[in-house]
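Undergrad: coords below, sequence missing:
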């Protein structure tokens, strides 16, 4: 990653260094993934300072992931049509400005709106960065290593965000975790303008109906789930948003079938490997983001830890995840990515079941460290191969859409995970029982993800390997 090597240029671009491209992509993606979790260790401070209700606190997180996920497909299409370097640079500007606004938030409405604006910037940067990566590295070992690094960044960004957020919340303020994005975004912008290849804009148009329908549909659906935890499942403010969300999502699918240039070509789902990877990623990401959301609160509310201690509590998971992820490229070449996904999800499921046995009387070393090690090992095995499976076999003209689908599954999973498990845990009588209920719900989601991998992803990769060997 640190060595610079010249790669063939795209039409209309100059020779470029793939090492620097990879560095820009990974750092920028790390920054936006970091903001999925950097807020978690500061949640108690944010709730007290801005006087947020439990639902408002959930929306401080969901506003980011919802808009991020809802606009990802449009962001991917925008990069294809207007040029990826140009769009990537605009996304960095939007994300940097929004981070500044989050850091200066005086009330709940402000922080939710600013987090939504952050989501817009992230929705531009994420799919464009993955599309730049796949177009800069030829298919084969180089691209496998690059996508493995990209996938690993997703996991490490989420877990390290807890450490960074905890340290800053304890030593400075929860706001500092967002202020640091401003100089990072500025530096990445300058490097992007210098090193990223300029691509010629493609002919075509935006599917604005599809973008609007996907965002509105998921927004209404998630809003209904959050209200279910607050008001009960029979309340009209729970039922009607869910109904509207389902109907609008159905309209989105119809629009994508009929649109001349859809933002999410339905042919992407013709591959069992890509479809299975998308579903597994949605469930996996949803479980893990919700795990961070609830565990940081458990550490602070039950164990009485400071935000810094809560962030450092995740270090066993982070260290193991990083170490295991270094082995993934070699293991992928030897046994394939799908077995790693299955084994990784199995380890995460075992860790989630184990930690669901936690109670207020069980010390951290006895009840938490072991599950965190399993969770870290499982994430290290899963993220990279799951990313590769999500774009496997996509046609060149679908590179942006496939990249958008991978990130959409991740971000919408993150949104739904927090929303669903918040609702699952809403009836708990104690903080500890609330966390345990969420863990049990997450274990069910992970079990479904394991089944999807066993039924769809692994058989598809076996068929693909056989076809390659016979050709």
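TA: Nice, I can see it. Computed from a predicted structure; not experimentally measured.

Undergrad: can we go C-alpha only for contacts and neighbour counts from here?
TA: Noted.

Undergrad: right, and residue 203 touches residue 81 too?
TA: Yes. Residue 203 lies in contact with residue 81 (C-alpha atoms under 8 Å); the separation is 6.3 Å.

Undergrad: between those two, which one's more packed in?
TA: Neighbour comparison, residue 203 and residue 81: the larger count goes to residue 81, with 19 against 8 (by other C-alpha atoms under 10 Å).

Undergrad: And the more buried one, which helix or strand is it part of?
TA: Residue 81 belongs to helix 54-82 when assigned by DSSP states H and E.

Undergrad: what comes up buried for that helix?
TA: Using 16 or more other C-alpha atoms under 10 Å as the burial criterion, the residues of helix 54-82 that qualify are 55-82.

Undergrad: likewise stretch 415-433?
TA: Applying 16+ other C-alpha under 10 Å to stretch 415-433 flags 415-426, 431-433 as buried.

Undergrad: second one coming, line it up with the first:
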């Protein structure tokens, strides 16, 4: 849920017109959420609102760890074929990635709290139902329901965070909290899922994030203030093109990760997705009520923050994907041992998130993001020294404490430094009707970056081995570093509080 010392200034209109009935009142800086009516004003209530939003973020991030560890048990008990197993993962990913842009627009038009809670309810119901699924058909259907719920909840949750915390230090700290909670949920999810899978089976494991969903639904209506609706109609043509285009693109990239980059269906799906998204961009320029306002892409810092968000997932994807196999197939670890060995990455990210906010105040987002990307680059190059084949004897194996743990710590710290700056830059200087759209674009780019990164890394590793896969991860980090360096210095707002 990812500034020079100061943030970029939004363009100031010559004279701000009075707000229309039903529209959000702009802040002094022109930001959507700085003083939007209805946001919680008391400290304790704002803290509870942040806890609810962060819990939703944790619930969604925890799901990936839960499903991946439960998948072997599902295959055995339900008789899943390789195709059926892939659909358990891809059905959710396609619904989530395909509907993110529409989910953000729905929050702007219908009310962000309403859409947020609706998404959480769908996600939680799907998570509970999958634990009782009798076969692959029901399992795939409830995974689609979960994807729809996540597409509604994720962008609306980030938009609610923007409307609850004003720009500057309060918002940066809130983003850091969500980042830390998400990292802790990933680490804890790996350990809990591995333990439950060993003790009581995969069905109980799939219920792990249900209590978080119930907690959000119970507290959300009381601690999160509803935002004012932004009047307007849904752009049906744009919504359809964006959903189909994003779905085709994500499907093609997911298939490329499984079948190889040269797979004809994968290439055709990617080409179709690119074409549909190009048509979507043309439709949005002429639409009266676009799904995504083209004005979001006129700010250089925001566009470069989207580029960095696209590149960063590929720089850490290899650690989870390749190292899980390395630990179990070459180092002789069991599932729980592999989860424990990977935990320092997420733990370091959680512990570093708060320090990243303070560093951002002194370094600015450009230099903090560049520092984080450099750490990711170094960590991937370090891991590229791991052998592709199992050693001939235990004495020649790479020691975990000196050969694996240090780069994992670098990757965790690098991720913490690379999440906060792009999120701040992508969501700064927004007007009342733009927060949901900006949030959905940020989430969509992050999802696309994960699919693209995995496809590239797997395609490279399948031809040249794990070492080359980590080198490709280093290239992703290099792309994020370039995007960070291209963000120019801008004058910041006066009166911004320190972190």
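TA: That came through, no problem. No experiment lies behind these values; they were computed from the predicted model shown.

Undergrad: if we can go back for a sec, show me how far the helix holding residue 81 of structure 1 is from its chain's centre.
TA: Remark: helix 54-82 of structure 1 is offset 10 Å from the chain centroid, using C-alpha atoms, centre = their mean, to the nearest Å.

Undergrad: same deal with stretch 185-197 of structure 1?
TA: For stretch 185-197 of structure 1 - counting by C-alpha atoms, centre = their mean - the centre lies 23 Å from the chain centre.

Undergrad: Give the aligned range of that stretch in structure 2.
TA: Using TM-score structural alignment, stretch 185-197 of structure 1 lines up with residues 213-225 of structure 2.

Undergrad: Identify the residues contacting that stretch?
TA: For stretch 213-225 of structure 2, contacts defined as C-alpha atoms under 8 Å, 6 or more residues apart in numbering pick out 38-40, 45-46, 48-49, 52-53, 55-56, 59, 113, 117, 120-121, 123-124, 160.

Undergrad: what's whatever helix or strand comes next after the helix holding residue 81 of structure 1 packed up against?
TA: Next helix or strand after helix 54-82 of structure 1 toward the C-terminus (DSSP H and E): helix 84-103. Other helices and strands packing on helix 84-103 of structure 1, by 3 or more C-alpha pairs under 8 Å, 6 or more residues apart in numbering; DSSP states H and E, are helix 54-82, helix 108-136, helix 176-179, helix 181-195.

Undergrad: Specify the angle between the helix or strand that contains residue 74 of structure 2 and helix 210-223 in degrees.
TA: Element membership for residue 74 of structure 2, per DSSP H and E: helix 43-78. If you take axes from the mean of the first three to the mean of the last three C-alpha atoms, to 10 degrees, helix 43-78 of structure 2 sits at 150 degrees to helix 210-223.

Undergrad: Could you list every helix and strand that helix 43-78 of structure 2 packs against?
TA: helix 82-110, helix 136-164, helix 169-199, helix 202-205, helix 210-223.

Undergrad: equivalent range in structure 1 for stretch 158-168 of structure 2?
TA: Going by TM-score structural alignment, stretch 158-168 of structure 2 sits over residues 130-140 in structure 1.

Undergrad: and that stretch, how far from the chain's centre?
TA: With C-alpha atoms, centre = their mean, you get 20 Å for stretch 130-140 of structure 1.
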